[in-house]
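Asks: the following comprises the amino acid sequence and a computationally predicted model.
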Amino acid sequence: MKPVVHIVDDDESYRTATARLLSAYGIRVEVYESGDAFLARLPGCEPGCVLLDLQMPGRSGLQVQHQLSELAPLLPIVFLTGQGDIKAGVDAMKAGAQDFLEKPSSGAVLMETIQHALAQYERRRTEYERQQQMRTLVAGLSAREAEVFGLVVRGHLNKQIAYALGISERTVKVHRHQVMEKLGARSLAEAVSIAADIGLDHGQVRRDAK
């Protein structure tokens, strides 16, 4: 699917000029006159990035950024700032923006920035899909396997796990082997990494188990 660059800016002349420039490079473009208009037509799962004006009437760029972090976290944001508004752009990057551009900027700088943002989208998408795959594998553990997994990733030894769960150490070893097989983990470090990557602590592993 061809990526889309979403231009969100209350300056009609800038929206139009930028859309024409990007279209000339073969890039799909959607334009919005405000943050509210963009959020009302929030895109689905298509790849892309957002050129977002920092200062707009109504909902500000930073407010839109906050909404996007919840509604479309994969979309990188490039903030558009006016002259002398560099500090606000830096603050936006600290809040998670991919980059910021001072208006006006050259076509070459604009294209380079967009290419970096689209590459960032692909990295985010790949990581998100990997995390979803890991969550599916963890959700496939039995209740007992999930308990063992939770204790293993917290660094407990087999005998400690056996005592905590009231089972034999041999049974722990069987469950531990099954967990490693199901998750495709070749070492304890990989098992711990899986738990960390998907943000699961011991309690969550047990609650999410079948």
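Replies: Thanks, I have it. A quick note: this is a predicted structure, and the numbers were derived from the prediction, not measured. Numbering: from 1, shown residues only.

Asks: drop to CA atoms for contacts and neighbour counts, all remaining ones
Replies: Fine.

Asks: how about Pro73, secondary structure?
Replies: Put simply, Pro73 is coil when judged by DSSP: H, G, I helix; E, B strand; the rest coil.

Asks: that one and Arg135: what is the separation?
Replies: 18 Å (C-alpha to C-alpha, to the nearest Å).

Asks: just give me the longest helix of this structure.
Replies: Ranked by number of residues, the top helix in the chain under DSSP state H is helix 107-139.

Asks: take a look at this one as well, against the first:
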Amino acid sequence: MNPLPDSDIATVYVVDHDAAENDTLCAHLIDAGWRARAFVCAASFLAAARSTGPGCLVLDADLGTPGAGLALQSTLAAMQDPIPVVLIAARADVTASVRAMKAGAVDFLTKPLPAGALLDAVGTALAQDRRRLGRERASIDVIERAQRLSQREREVMALVAAGRMNKHIADELGISEVTVKIHRGNAMRKMEARSFADLVIMAHKLGMTSPALYHGGIGRHRRETA
């Protein structure tokens, strides 16, 4: 069996100041079929290279110093790091739990960790990250397809997405309505749009819905053949 590419392998990063606890958590996660990497401090985690695949962070709320783990969560948020976070703590702390959840934590679990609860939380976090990656990859695909378009096809696509009728687009661009239809069809084909609505959605993703984004003033009444 061929190994999965790195971009498809789920990795769980565990940050806990207790090395023995790290080893135990990683063993459970590996048994569940995930790849696990352990760190004993925030700095080592922040400095480490990460997989391009889905991932999540299992983070001790204190890291040996009260609130240190929550501070790392805040740092990640400030960095706009999208990694989902599962907080774990040695004791129940309502204030810390509320703070963590408001900051976007997937879950807040108290030690000793019930294996089922931890695996459920990690599974939810990884599913969340897979959805994010899926959205990002879809956006990249749309951008790559858009690079196939000619300038005129971009202009027509932008005006179509802005709600212009073919005859109005022809008037604005100074081309015939038949030519508009040809460029519109080419844009549909090159963008691999399954429907007109699909093309409009792609245009929105590309920010092509404003008429100001095409080269206006390019001979409003000048007739062209292409």
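Replies: Ah, there it is. A quick note: this is a predicted structure, and the numbers were derived from the prediction, not measured.

Asks: superposed, what's their TM-score?
Replies: Once superposed, chain against chain, the TM-score is 0.79 (TM-score structural alignment, normalised by the length of structure 1); 199 aligned residues with a C-alpha RMSD of 2.8 Å.

Asks: that older thread, which residue numbers in structure 2 does the next helix or strand after the longest helix of structure 1 align to?
Replies: Per DSSP states H and E, the first helix or strand lying C-terminal to helix 107-139 of structure 1 is helix 143-152. Aligned by TM-score structural alignment, helix 143-152 of structure 1 corresponds to residues 151-160 of structure 2.

Asks: quick one: list the elements packing against the longest helix of structure 1.
Replies: strand 48-53, strand 77-81, strand 99-102, helix 169-183 (3 or more C-alpha pairs under 8 Å, 6 or more residues apart in numbering; DSSP states H and E).

Asks: make CSV from the ones you listed and add mean neighbour count to it.
Replies: Compiled in CSV, those are given as follows (neighbours: other C-alpha atoms under 10 Å):
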stretch, mean neighbour count
strand 48-53, 26
strand 77-81, 26
strand 99-102, 20
helix 169-183, 16
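
Asks: mean per-residue distance, the match of helix 143-152 of structure 1 versus structure 1.
Replies: Comparison of stretch 151-160 of structure 2 with structure 1 after fitting gives an average deviation of 0.8 Å (mean C-alpha distance after the TM-score superposition for structure 1).

Asks: contacts for that stretch?
Replies: Applying C-alpha atoms under 8 Å, 6 or more residues apart in numbering, the contact partners of stretch 151-160 of structure 2 are 146, 166, 169, 180, 183-184, 186-187, 199-200, 203, 208-211, 213-215, 226.

Asks: ok so, going back, tabulate the helices and strands packed on helix 107-139 of structure 1 (CSV), appending distance to Glu129 of structure 1.
Replies: Converted to CSV, those look like this (distance: least, C-alpha to C-alpha, whole Å):
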stretch, distance to Glu129 of structure 1
strand 48-53, 16
strand 77-81, 20
strand 99-102, 24
helix 169-183, 15
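
Asks: and Pro73 and Arg135 of structure 1? Which one has more around it.
Replies: Arg135 (20 against 16; other C-alpha atoms under 10 Å).

Asks: which residue is the nearest non-sequential neighbour of that one?
Replies: Ile198 (6.6 Å; C-alpha to C-alpha, 6 or more residues apart in numbering).

Asks: just give the number of residues close to the one you found.
Replies: 16.

Asks: contacts only, for it.
Replies: If you count contacts by C-alpha under 8 Å, 6+ apart, then Ile198 of structure 1 has 131-132, 134-135 around it.

Asks: how about a cut-off of 10 Å?
Replies: 128, 130-135, 138 (C-alpha atoms under 10 Å, 6 or more residues apart in numbering).

Asks: who wins for neighbours among the residues you listed?
Replies: Counting by other C-alpha under 10 Å, top hit in the contacts of Ile198 of structure 1: Val138 with 24 neighbours.

Asks: and it, how close does it get to Arg176 of structure 1?
Replies: Distance of Val138 of structure 1 to Arg176 of structure 1, given as C-alpha to C-alpha: 13 Å.

Asks: same question for Val90 of structure 1.
Replies: 47 Å.

Asks: okay, the counterpart of Asp171 of structure 2 in structure 1 and Cys49 of structure 1: tell me how far apart.
Replies: Asp171 of structure 2 maps onto Tyr163 of structure 1 when the alignment is built from TM-score structural alignment. To Cys49 of structure 1, Tyr163 of structure 1 is 51 Å away according to C-alpha to C-alpha.
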